[in-house]
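In: model this:
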Amino acid sequence: MKLDLVHDIQAAYRLTLDSMSRPGLISNISNQADKLNMEISCFGSTLVLVLMLFDTEVKFKVCSEHEAETAKLINQLTYAKETEVESADYILVLKDAKPEDLEEVFRKAYPGDLLDPHKAATIIIETDYVSIDQTLTLTGPGIEKECYIDVKTNDHWVELRAEKNTEYPLGIDLIFTDWHDNILCLPRTTQIAKRVIK
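Out: All right, here's what the predicted structure looks like:
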């Protein structure tokens, strides 16, 4: 691995933090992802996020046809512990996961509790691409008025997320990654509406 686990991860962290604090801002971490020289069954950007966010205290779940080998690799790289969806801090829904896997993840992911809402799960979802196409309208904290995004995926994730996040401050945060190593963060405070084109 040519990735510098200090400087490269710090650079990716700053970009991810920007995207999390300004929902709708798409950041690209290909400079870091391109330095990974290992065979992996996930996007490079997804693995960079794993290296950034996971440690010995983290519990995670992988949803993928290659779940066993991916989970083993993540454990070897980060010492994070694999667990079930219900108790995972981070859930990875990789590109080859089935649509019903994503539905199950949204249904079972831990939304936190009123004493510790910050302990809710974060779901990292691989998708074909994220863009600023005007398909979905975002409003909420970190957004001046509104902004627009598109997430190319076959799943009904907008409805699934809305259902999961009805009881604020409970809810889950999302991070999308795509083939081009773009990342898009959607904290639970962000409101999403499908845009009606007249």
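
In: from now on I want contacts and neighbour counts done on CA atoms only, so please keep to that.
Out: OK.

In: I'd say P117 and Y110 touch.
Out: No. Look at P117 against Y110 with Cα atoms under 8 Å: they stay out of range, at 9.7 Å.

In: which neighbours do these two have in common?
Out: Jointly contacting P117 and Y110 under the rule Cα atoms under 8 Å, 6 or more residues apart in numbering are G171.

In: compare neighbour counts for these two and give me the winner.
Out: Between P117 and Y110, Y110 has the larger neighbour count (other Cα atoms under 10 Å), namely 23 against 16.

In: to check against the first, give me the structure of this:
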Amino acid sequence: MVKLDLVHDIQASYRKVVDSMSRPGLISDLAAEAGKLDRDAGCFPSTMIIAMMLLDTEVTFKVFSEKEAQVTHMFNRLTYANTAEAERADFIFVLQDAASDDLRNALQKAKIGELIDPHQSATVIVETEAVSGDKALRLTGPGIRGESFVQVKASADWIQIREEKNAEYPLGIDLIFIDESHRLLCLPRTTQIRKEEVR
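Out: Okay, the predicted model is just below:
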């Protein structure tokens, strides 16, 4: 199996994440890069790529998973980033096998920054069954021309908790969803989300 190129492939993935973060609703595909990983890390290969992209010695992270110890050790060994409790972590990973209320807990505990340093907030990376362009959620805000539509298969109350955390802009949290097929969706704090009515 072809090995992941730690420079070229991580940079290619980074560009996709930046595109999706600057154009909320744009679903990027990390399958090409994820397919080059041949290790079982206890998380999606695409999640490992995101960890390798975002983590370093200057930041902290927290993992919610049944395999928390295994994944934490792997991330630490690959990136040298330190762990922290959810309230202080710069990056929080909620993996697919996490307990049913872990996403709620992660979002509620995630730091939102301070007015003098709003960038000192958390980014929450969530593994989910699927993200798609289906018309379940209407997105509006900076980076979106008019409106955009997405569907995220995750616990239903994440939208309300996110709204509460992001109520005092520029404070708030940013979200990255990654699914089993390595599709990636970014929802920065500036994006407004409204559930579409089922007809």
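
In: show residues contacting the helix ranked longest in the first structure.
Out: As assigned by DSSP state H, the longest helix anywhere in the first structure is helix 7-21. By Cα under 8 Å, 6+ apart, the residues outside helix 7-21 of the first structure that reach it are 25-29, 32, 48-49, 51-52, 142, 183-187.

In: among these, find me the one that's closest to A80 of the first structure.
Out: Nearest to A80 of the first structure out of the contacts of helix 7-21 of the first structure is L51 (Cα to Cα; 10.0 Å).

In: could you look up the SS state of the closest one?
Out: helix (DSSP: H, G, I helix; E, B strand; the rest coil).

In: pretty sure it sits against T78.
Out: Yes. With contact defined as Cα under 8 Å, L51 of the first structure counts as touching T78 (6.6 Å).

In: in the second structure, which strand is the longest?
Out: Longest strand of the second structure, by residue count under DSSP state E: strand 131-140.

In: which strands or helices does that strand pack on?
Out: Applying 3 or more Cα pairs under 8 Å, 6 or more residues apart in numbering; DSSP states H and E, we find strand 131-140 of the second structure packed against strand 148-152, strand 174-179, strand 183-187, strand 192-195.

In: returning to that earlier point: just the buried ones from the contacts of helix 7-21 of the first structure, in PyMOL syntax?
Out: Here is the PyMOL selection string for the buried members of the contacts of helix 7-21 of the first structure, based on 16 or more other Cα atoms under 10 Å:
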select buried, resi 25+26+27+28+29+32+48+49+52+142+183+184+185+186+187
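
In: what about the most far-flung residue of the second structure relative to its centre, distance to F149 of the second structure?
Out: Residue farthest from the centre of the second structure, counting by Cα atoms, centre = their mean, is R199 at 29.9 Å. Separation of R199 of the second structure from F149 of the second structure (Cα to Cα, to the nearest Å) stands at 16 Å.

In: swap in L37 of the second structure?
Out: 31 Å.

In: just L6 of the second structure next, same as before
Out: L6 of the second structure is 33 Å from F149 of the second structure, by Cα to Cα.

In: and which of the contacts of helix 7-21 of the first structure is nearest I172 of the first structure?
Out: P187 (7.3 Å).

In: chain neighbours aside, what residue packs nearest to that closest one?
Out: In space, P187 of the first structure comes closest to D173 once its chain neighbours are excluded; the distance is 4.5 Å by Cα to Cα, 6 or more residues apart in numbering.
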